[in-house]
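**Q** Just to be clear, the model below is a prediction. Sequence and coordinates:
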Amino acid sequence: MNRAVFMKQTVKVKVKSAYVKSIKSGFPLLKKEAVQNLQQLGAEGTILELTDDSGLFLAKGYYGKQNKGIGWVLTHREEEQIDVGFFEKKLKRAFELRQSFFSDPGTTAFRLFNGEGDGIGGVAIEYFDGYLLIQWYSEGIYHFKDLFIEALNSIVDYKGIYEKKRFDLQGTYMEDDDFLIGERAPVPLLVKENGINFAIYLNESAMVGIFLDQREVRKTIRDNYAKGKTVLNTFSYTGAFSVAASLGGAMKTTSVDVANRSKSKTIEQFSVNGIDFEAEDIIVEDVFNYFKYAGRKNLSFDLVILDPPSYARSKKNTFSAGKDYPDLLAKAIDVTEQGGVIVASTNCSTFGMDKFKGFIEKAFKQADSKYQVLEEFRLPADFKTIKEFKEGDYLKVVFLQKL
C-alpha cells in the first residue's frame, strides 16, 4: 500500500513561563493564555513545536480551537514525527486495551478511542457492531483525517466508517451525509449493550441515540434497583435508562423530556426490546414544569433518574449544571419516596466529584431531607482518561437513598 505523502507546516511556539511546568508534567490541552506568539500560529491543523523562553524543546502538538483550548500536545519526544505511523501506534494501542469489548457478544457498542486519554486530543472513535463513528471536535484535528483513515485501514476490520464534525455546529447540525467509506449501516442499526438492544442512527444528527458513557449505570439500574419500582427518568432523551429499568422488572417507568422527538425515539427503544410501550408513560414536557405538576398531584417515585445536560434552555427555563444542579436535585428529592433512590448524574467537566457531592449536600438541606450514598460511578474503562487531565474524567454519578 502506498502511504499518503503528508507534509504539514510546523511553527515554533513559545510557551509562557507560568505554563511550562504543566506542559512538562503531561497536561495535554494547549490553552490560549499559555502561548506568547499567538499571531504566528497560522491555520488550524498546523503542527506546533512548543519551546520555553530559551528555545528549549518541550513538546509537539497541533493547532485546533476546541472549548477552552487552542490545541493539543501529541508528543514530548522531539524526534517523533506526526505521520501515519504515529496515528497507527496510538490507534493500535487503544484497540488492544479494548480487546475484551470486541469479544463480548452482549455488548456491541463502545468507545474505541477516547481523545487525549488515548494520546490524541480532539477526536473520538466509537464502535457500533462493526461500524466506526469518528467524532472530530476541532477543525485542526480534521486536517489529519486522511492519516486517521489510512491508519484505521491498516489495523482494524470494519464494515463502514461515519463521521461527525462537531466543530462547526453553532447550535445546529449542518451535515447532510456523515457516511465516509465502506458499506452503509442499516437504518436503524441495532446494537447491544449488556444484552439490551438499542436502535442507533449513524447518519441522522449530531447524536446517534445513546450515550455510551452511562453503560455501567444502566446495567446497575437494571440488575440492582429497578425490580418492582416506579421509576421517573428525567431529561430522558431516547429513554435508555427507562428501557434498562423496565427490563429490570420496574413496575412502571415515566420518561420526561422537552424534545418532541423524544417520544417516538423512546417508543422505538422500548419496541426493539419487546417492551409494551403503551404500558409506560412517555411525556414531552419541560422537566421543571413536570416537577411542579408532580408536586400538585402528590406524585412520588421509588427511583428517580436525574441526568441533565450541562447546559439546557427551554422556553421558560435555563439550566446550568455548575450553578443550578442543587435546585434541580432538591426538586427531584421532593418527588422521591422515603427510602427511594435518586441517581444523580452530571457530565459537566467544570467541577469535580467533591464539588458535586457538595451540591448533593446542599440540595438535601434545601429539601430538609437526609440521605446516604449507595454507589458511585465514573467513566467506564473504554472512556480512557489520564490523571494529568482531570477535566477529561467528566462523568459523575451517585446513587443516593432518601432516608
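**A** Perfect, I can see it now.
**Q** From here on, just use CA atoms for contacts and neighbour counts.
**A** Fine.
**Q** wait, doesn't V73 sit right on L29?
**A** Yes: in this structure V73 lies within contact range of L29 using C-alpha atoms under 8 Å: 6.4 Å.
**Q** Which one of those two is surrounded by more residues?
**A** V73 (25 against 22; other C-alpha atoms under 10 Å).
**Q** quick one: the helices in the stretch 1-150 of the chain?
**A** Counting by DSSP state H, counting those that start in this stretch, the stretch 1-150 of the chain has helices at residues 17-24, 84-97, 99-102, 139-142, 145-155.
**Q** could you dump those helices to TSV with distance to L400?
**A** Below are the helices of the stretch 1-150 of the chain laid out as TSV (distance: least, C-alpha to C-alpha, whole Å):
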stretch	distance to L400
helix 17-24	36
helix 84-97	32
helix 99-102	29
helix 139-142	40
helix 145-155	42
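**Q** Give the residues shared as contacts by V73 and L29.
**A** Shared contacts of V73 and L29 (C-alpha atoms under 8 Å, 6 or more residues apart in numbering): G121.
**Q** roughly how far apart are G340 and A332?
**A** Distance of G340 to A332, given as C-alpha to C-alpha, to the nearest Å: 11 Å.
**Q** Looking at these two, which is more packed in?
**A** A332 (25 against 22).
**Q** And here is the other one:
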Amino acid sequence: MISVLLNKGKEKAVLHQHPWVFSGALQAIKEKPKNGELVKVLSQKQEFLAYGYFNDASRVAVRLLSFDEAEIPNEDWWRKKIKKAVEARKDILTSDNNTCRLIFSESDYLPGLIVDKYGDYLAVQILTSGVENMKAVIIDELQKLTGAKGIFDKGDATARAHDDLPATEGLLWGELPPDFVEVIENEIKYHINIVEGQKSGFYCDQRENRKLLAGFVKDKSVLDCFCYSGGFTLNALANDAKEVVAVDSSALAIETFRKNVALNGFDPFKVTPIQSDVNKQLRLFKEENQKFDVVILDPPKYAPSRSALDRAARAYKDLNRLGMQILESGGLLATFSCSGAVDMETFKQIIAWAALDAGKEVQIIHQFHQPADHPVRISFPEGEYLKGLLCRVY
C-alpha cells in the first residue's frame, strides 16, 4: 500500500479522527497512487495515523476511513459499515414513515456515499472516486439489506466534479422507479419523482421540523416558500391550517405538490399553489399588503462553501426581511438554512440584521435541527448543516 506523509503538525486533526486531509497538509507521497486508491497516512515521524482513499484532483486529498492499523478497509469492511448504518435507521422506518436517509456520508463513516430510501426504491449519490471504486460492492450490499425493487444513481454533478468524476445518473440495479413513487412520512402520503426531482427526490431531513411546526398552525393562514413537493404545506393542512399559499419556481415541484394535496384528500380550496420566484412573490405580497399568520422560508443552499458566505448572508437577510414584513403582528416566522458554511450563531445574527432592517421585534421560540437519520459525527462538525429558527415577530 502506498504511504502518504503529512507535514509536521498536520497530524492533529487526524488524531482527532477528522475524516479529511487537505492537499496542503501533504509533505510527500511515496510512489503515485491512482485516484480512489487506498493509501496509508503517516505522520512526519513515519507513525501510522489512518487509512483513506486518495484523490489528487480534490482539495481533500485523502478521505479517511479507518484509524486502526489492523482494520484495513477491504470489501468486508465496506459491507459492515453499510450494514451498521442501515440497521441504525430501523427505529425510524415504521408503518407511518417509509422514507429516510440510510447512509449520510462522513457522518456514517462512509465519506462520499449518500443513500436515501423511498418506499421500495433507493436513490444513491456516489460523490467520490474511492466510493466509485467500491460501487459494485455497495450496490450488492444495499440490495441484500433492503430488498429494494430498484436502486437509482442520483449523482450530484457538482460534487463529483470536485473529484474529477463525470456526471452520472441512471439505474444501478433492479427496476427503474416509476414517474411517481408513493411514500409516507408523518402519516402523510407523497408522490415523489426520484428520476427528475431535485437532489435525490425528496427532502426527508425536514421530517421532524414539519411535524413540530404543524403544531402551531391550527386556524392560521400559512405561506410556504420554496414548497417543493409540499412537505410543510401537507403537515399544516393535516393540522387544520385555515389556508396555505405555497410558492416554488419549479413547474415539476408545483405539479407534484398538486398531486400530493389530492393524494391525501385535502380540501383544494384551502390551498393556493403559485409557480414564481420566491423573492419576487414576497415583494408582490408586500405591495398588495397581504399578510400571513405563519411564514415558512426553506430556501436552497445559498452558501455552498465558506467563500460564498458574505453573499449568502446578504441573500438570507433580504429573504427574511421580506418574510417578516408580510407577517401579522405576533405572527410566526419559520426560517431555515441548509448551508453547512452558515452555523447557528451566524444564522441568528443574520436574522437579527433582517429584523433591524424590517423594523421588527423578534423572539426565538424554538431552534430546528436535522433528524436522527442525518447524524452529526462528533469528529466531523461539518455534518451539521441544517438549522432553523421559529420566531415570533412583532
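**A** Perfect, thanks for sending it. Being a predicted model, the structure only gives us computed values, none of them experimental.
**Q** Compare the helices of the stretch 1-150 of structure 1 and give me the one nearest K263 of structure 1.
**A** helix 99-102 (30.7 Å; C-alpha to C-alpha).
**Q** what does the closest one contact?
**A** With C-alpha under 8 Å, 6+ apart as the test, helix 99-102 of structure 1 has contacts from T107, T108, F110.
**Q** I'd say the first one and K192 touch.
**A** Right, T107 of structure 1. Yes: the pair T107 of structure 1 / K192 is scored as a contact, 4.9 Å apart, by C-alpha under 8 Å.
**Q** quick revisit: could I get the helices of the stretch 1-150 of structure 1 as JSON lines with mean neighbour count and distance to A363 of structure 1?
**A** Formatted as JSON lines, the helices of the stretch 1-150 of structure 1 follow (neighbours: other C-alpha atoms under 10 Å; distance: least, C-alpha to C-alpha, whole Å):
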{"stretch": "helix 17-24", "mean neighbour count": "14", "distance to A363 of structure 1": "35"}
{"stretch": "helix 84-97", "mean neighbour count": "17", "distance to A363 of structure 1": "39"}
{"stretch": "helix 99-102", "mean neighbour count": "14", "distance to A363 of structure 1": "38"}
{"stretch": "helix 139-142", "mean neighbour count": "22", "distance to A363 of structure 1": "40"}
{"stretch": "helix 145-155", "mean neighbour count": "16", "distance to A363 of structure 1": "45"}
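**Q** So which of those is nearest S264 of structure 1?
**A** Of all those, helix 99-102 sits nearest to S264 of structure 1, with 29.9 Å by C-alpha to C-alpha.
**Q** ok so, going back, what's the closest of the helices of the stretch 1-150 of structure 1 to N233 of structure 1?
**A** Of those, nearest to N233 of structure 1 by C-alpha to C-alpha is helix 99-102, at 27.7 Å.
**Q** burial count for K165 of structure 1?
**A** 19.
**Q** List the residues that contact it.
**A** Contact analysis of K165 of structure 1 by C-alpha under 8 Å, 6+ apart lists Q135, W136, Y137, S138, E175.
**Q** so what corresponds to the first one in structure 2?
**A** When the structures are aligned by TM-score structural alignment, the residue of structure 2 matched to Q135 of structure 1 is Q125.
**Q** Look up how far N260 of structure 2 lies from its match.
**A** 25 Å.
**Q** So if I had to pick from those two, which one is more boxed in?
**A** The residue with more neighbours, out of Q125 of structure 2 and N260, is Q125; 27 against 23, by other C-alpha under 10 Å.
**Q** Spatially nearest residue to that one, not counting backbone neighbours?
**A** Nearest residue to Q125 of structure 2 in three dimensions, chain neighbours excluded: G155, at 4.5 Å (C-alpha to C-alpha, 6 or more residues apart in numbering).
**Q** Report the separation between the one you found and A315 of structure 2.
**A** With C-alpha to C-alpha as the criterion, G155 of structure 2 and A315 of structure 2 are 27 Å apart.
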